[in-house]
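# Quick one: sequence plus predicted model below, questions after.
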Amino acid sequence: MDEMQQRERFLTAEEAAKTLGVGRATLYAYVSRGLIRTDEAADDPRRRLYSAPDIEALKQRKTTLRRPGEIAAGTLAWGLPVLSSSITLIADGRFFYRGRNAVEWAETATLEETARLLWDCGAHDPFAEAGSAPPGWDDALLEQLAGLPLTERCQALLPLVAAGQAITWQRDSRHLWGGAVALMRALAGAAIAAQPDAQPIHRHLAAAWGLDAAGADIVRRALVLVADHELNASAFAVRVVASTGASLGACLNAGLGALSGPLHGGTMSIVEILFDEVDRVGDAAAVIESRLRRGERVPGFGHHPLYPDGDPRAAALLPLLPQDAARDVLAQMMTETTGKRPNVDFALVSLRRAFRLPPGSALALFAIGRTAGWIAHALEQRQDDKLIRPRARYTGPPASAE
């Protein structure tokens, strides 16, 4: 497409936003949902242009009269943005932590530095404060809970962290950072059934898992890449609880509860089953064909609504892992057969298998890293000082006349 054709069929971001009467963030949300196609500008491949026909069609949809209840119902299911947030932006197949490209940030940053960024700590470093490491748990209790599933174990141990029990309502965020640090370190220990530790979390995990420096660095990157992902199910659950003024510990328990479901963090256990099946059969192509014939989905792959060209988190992690022929063939066959690329669940399970980490370590990495984002959402929602309270559209039997 030459420059003249682009001017006729595509608009700049400023023109598109003005035509729709929305801000840039909402425009990017429309793109991520597949409502507006984009293309590279002929004079600058880094600049995106926006389809004029798509914008006109969307404008017509916006002017169509709809009942408020229908709008709200659509919004909660991959619909329009429902909350304002300055934490993470997902646009044009990339994601940004407070304006910083997250993949580039993960090349050198630790999870602690990422938490400071997401919590908007500025130059202050709450991780360097004395007393920010939580006291350990009773060894007998830790041993007793070690057999519980990861999320339930964390939910049982976090309430014992005193710093996480303080109600957030009417408190300045700066007075909550110390407790947030204690909760992050406590959850890292709970997730691997170990005592909390004050050293950088990726080093704590590397020591527990017997990893060398190279393995520890990949763990560091993984933790940073999963630290936040905008308003997903667990982040929304955290914000609902935070809107009541509850403690940070209660907010994290809400996030953990949402994470435990098979449509969220539980997906990783299904990816593990896929890898086991490929190992048992010894033929990735046969496994994929068999699943497709049965009408089953292949977990760990898919067109994420926010990433039409593939999950950048997986793309950043997978090339760093040791060679694994079975993994590479599986990814290649899925791409060639279905056009679907690996997502972050596939990447985390691949990391676990590559370094022979204990079962459940993929979910542990996700939960530990995401704690930074959950806390960021809790702190931000607390500043809004409004209770999240949507209305239900009643579909039950008619009300009795009596």
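Structure's in. What do you need? Numbers count the residues shown, from 1 in each chain.
# C-alpha from now on. contacts and neighbour counts both.
Fine.
# mind checking the SS state of D39?
Secondary structure, DSSP: H, G, I helix; E, B strand; the rest coil: D39 is strand.
# Would you enumerate the residues in contact with it?
Contacts of D39 were listed using C-alpha atoms under 8 Å, 6 or more residues apart in numbering, and they are 48-51.
# quick one, what contacts G257?
151, 234.
# can you give me the offset of the strand or helix carrying it from its chain's centre?
G257 belongs to helix 248-259 when assigned by DSSP states H and E. From the chain centre to the centre of helix 248-259 is a distance of 14 Å (C-alpha atoms, centre = their mean, to the nearest Å).
# can you check stretch 288-299 too?
That offset, for stretch 288-299, works out to 26 Å (C-alpha atoms, centre = their mean).
# Then stretch 333-348?
With C-alpha atoms, centre = their mean, you get 18 Å for stretch 333-348.
# Could you tell me the end-to-end distance of it?
End-to-end distance for stretch 333-348, by C-alpha to C-alpha, to the nearest Å: 19 Å.
# Need the contact partners of that stretch.
In contact with stretch 333-348 (C-alpha under 8 Å, 6+ apart) are residues 222, 267-268, 271, 284-285, 288, 299-303, 310-311, 313-315, 317-318, 331, 362-363, 365-366.
# Would you indicate which residues of it are buried?
If you call a residue buried by 16 or more other C-alpha atoms under 10 Å, then stretch 333-348 has these buried ones: 333-334, 340-348.
# so which of the residues you listed comes closest to I201?
Comparing those against I201 with C-alpha to C-alpha places L348 closest, at 16.8 Å.
# Secondary structure element holding the closest one?
Here L348 is assigned to helix 344-354, by DSSP H and E.
# The nearest residue to P305 once chain neighbours are set aside and L150, how far apart?
Ranked by C-alpha to C-alpha, 6 or more residues apart in numbering and with sequence neighbours excluded, the top spatial neighbour of P305 is R33, at 5.7 Å. For R33, the distance to L150 equals 32 Å [C-alpha to C-alpha].
# In addition, the following structure is provided for comparison:
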Amino acid sequence: MVWMTAAEALHVLNVRPQTLYANVSRGKIRAKSDADDPRRSLYHRDDILRMARRSNGRRKIETVSAQAMQWGDPVLPSALSTAADGRLLYRGLDAVTLSATATLEDIADLLWQADRGQVLAATAAAASIATASASAAITRPASALGAGLLALALRSATDAPSLGRPAAELRAEAAGVLATLTAAMTAVPTPADNSGGAAPTDGKRANTGARQAITSAPSTATISRRLALAWQRPAAEDLLRRALVLMADHELNASTFATRVAVSTGASLAAGVLAGFTTLTGPLHGGASAEFAQLVASARQHGAGPAVQAWLSSGRPLPGFGHKLYAEGDPRARALLDLLPKLQPHTNLAAEAEAQAGELPNIDFALTLLAAAHELPDDAPFILFALGRCVGWLAHALEQVQANRLIRPRARYVGPSAGT
């Protein structure tokens, strides 16, 4: 179980109860009411163990630095976004509130400090060129992931370094990078596109004509509109828009940090986004939706309870559930789940995850449920994650260029001593 009683937590931490309660109030330790006795509280095991490693609060500088790389104190100053008091804020504005009406391009205007409507105009101008380039390629990767990697790699090989360039010029280039990734990931045909128009055997509508739909989209079409056209799901456009907004940025996560490290060397914006994009593919980050799909498949075969129990027994993190920044649940997930139908086995998985692990659905769960509810392509959750987060990567890249500092941490050597 991931929850501990107060007695267990105090034994591990070797501190007074007041210290435990103070860390809870400061958000350093997650707590919730005990379902068996509402008068008692339970404390999250991971947070307790992390605090215990601090040796009762007295930490050496190398330990502080190491923990800063593992869900510790922020390692870089940023004015872009933060998770605070159970909310996600973009430049001080609630992301969930923004998602009710804003487009991803609006959020780019906000995070990139561009004039209102500037990013939509710039991406629209670059979209036709990027789409033509993606469609004209002689050999196209068979997946949106492969297409995105290739498109960013090609730009990285030719785009100018970011160092010392005017902010307005870099913002225009950022819009081009966003358009390039969008065109690449939405222009990839599904297997049915290569089968003479045969209907997909799994009952899902294929991306037939996706490239033509994207090419014929109005020049002012937003990214959410382009996705709805590519996936032939116009009714899902509003939910796609909300999902993209909610994915736009999320503090200094692993992919964002990779982007900032790359750009801190003076690398191009495309190279920075490529660094973030490759990092996103890991199962502990943007690849979690693919892991969750495996959990769903297991639940369909064996039942939700046994599926969750088997996954937890394997020692792997439970995909689709829990987030260290949100003790009361991921607000991004709630914003989407409130608008989605209850489907099986997702509903039963959510109940079992809370019962067995004390974890609530996170954004990976919500994106996967969105894809299931609207019969989107299997890789739709990853595409939404990547295209939404691309705005954040570019915002951090622009911020890092302004900082004009190389990110170069030191290693704490733990290998064998030098020979005498």
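It's in. As the structure is a prediction and not an experimental result, all values here were calculated from the model.
# circling back: compare the contacts of D39 of structure 1 and tell me which has the most neighbours.
Y50 (25 neighbours; other C-alpha atoms under 10 Å).
# when you align them, which residue in structure 2 goes with it?
Taking TM-score structural alignment, Y50 of structure 1 has no aligned residue in structure 2.
# rewinding a little: more neighbours: R33 and L150 of structure 1, which one.
L150 (22 against 18).
# Based on its surroundings, how many neighbours for the aligned partner of S173 of structure 1 in structure 2?
The alignment partner of S173 of structure 1 in structure 2, by TM-score structural alignment, is A167. Using other C-alpha under 10 Å, A167 of structure 2 has 17 neighbouring residues.
# out of everything not next to it in sequence, what's closest to A167 of structure 2?
L398 (7.6 Å).
# Neighbours of that neighbour, how many?
Neighbour tally, L398 of structure 2, other C-alpha under 10 Å: 22.
# before we move on, what about M4 of structure 2?
With other C-alpha under 10 Å as criterion, M4 of structure 2 counts 18.
# my read: it touches H44, true?
Yes. Between M4 of structure 2 and H44 there is a contact under C-alpha atoms under 8 Å: 6.2 Å.
# And the equivalent of L325 of structure 2 over in structure 1, how close does it get to S173 of structure 1?
Following TM-score structural alignment, the counterpart assigned to L325 of structure 2 within structure 1 is L306. Computed with C-alpha to C-alpha, the distance linking L306 of structure 1 and S173 of structure 1 is 30 Å.
# and if you look at A237 of structure 1?
20 Å.
# now A133 of structure 1
Applying C-alpha to C-alpha to A133 of structure 1 and S173 of structure 1 gives a distance of 19 Å.
# about what we covered before: give me the stretch of structure 2 that the helix holding L348 of structure 1 matches.
So helix 344-354 of structure 1 sits over residues 363-373 in structure 2, by TM-score structural alignment.
# give the contact list for I368 of structure 1.
Neighbours of I368 of structure 1 in contact, by C-alpha under 8 Å, 6+ apart: 184, 187-188, 191, 223.
# any idea of the angle the strand or helix carrying it forms with helix 344-354?
According to DSSP H and E, I368 of structure 1 maps onto helix 361-384. Angle, helix 361-384 of structure 1 to helix 344-354, by axes from the mean of the first three to the mean of the last three C-alpha atoms, to 10 degrees: 140 degrees.
# compared with structure 2, how much does helix 361-384 of structure 1 deviate?
Compared with structure 2 after the fit, helix 361-384 of structure 1 shows a mean deviation of 0.4 Å (mean C-alpha distance after the TM-score superposition for structure 1).
# What does L274 of structure 2 correspond to in structure 1?
Counting by TM-score structural alignment, the partner of L274 of structure 2 is N253.
# In a helix, F96 of structure 1, correct?
No. Assigned with three-state DSSP, F96 of structure 1 falls outside any helix and is strand.
# Show me what it aligns to in structure 2.
By TM-score structural alignment, F96 of structure 1 lines up with L89.
# circling back: next one: the helix holding I368 of structure 1 to chain centre, how far?
The mean C-alpha position of helix 361-384 of structure 1 is separated from the chain mean by 9 Å, C-alpha atoms, centre = their mean.
# next one: stretch 81-94 of structure 2
15 Å.
# Can you name the helix or strand that the residue most central in space within structure 1 falls in?
By C-alpha atoms, centre = their mean, structure 1 has its centre lying nearest to H229, at 3.4 Å. Using DSSP H and E, H229 of structure 1 sits in no helix or strand.
# ok, and the closest non-adjacent residue to it?
In this structure, H229 of structure 1 finds its nearest non-sequential neighbour in T88, 6.6 Å apart by C-alpha to C-alpha, 6+ apart.
# do the same with A270 of structure 2
In space, and not counting its chain neighbours, A270 of structure 2 is closest to S156: 5.2 Å by C-alpha to C-alpha, 6+ apart.
# I am finished for the moment; much appreciated.
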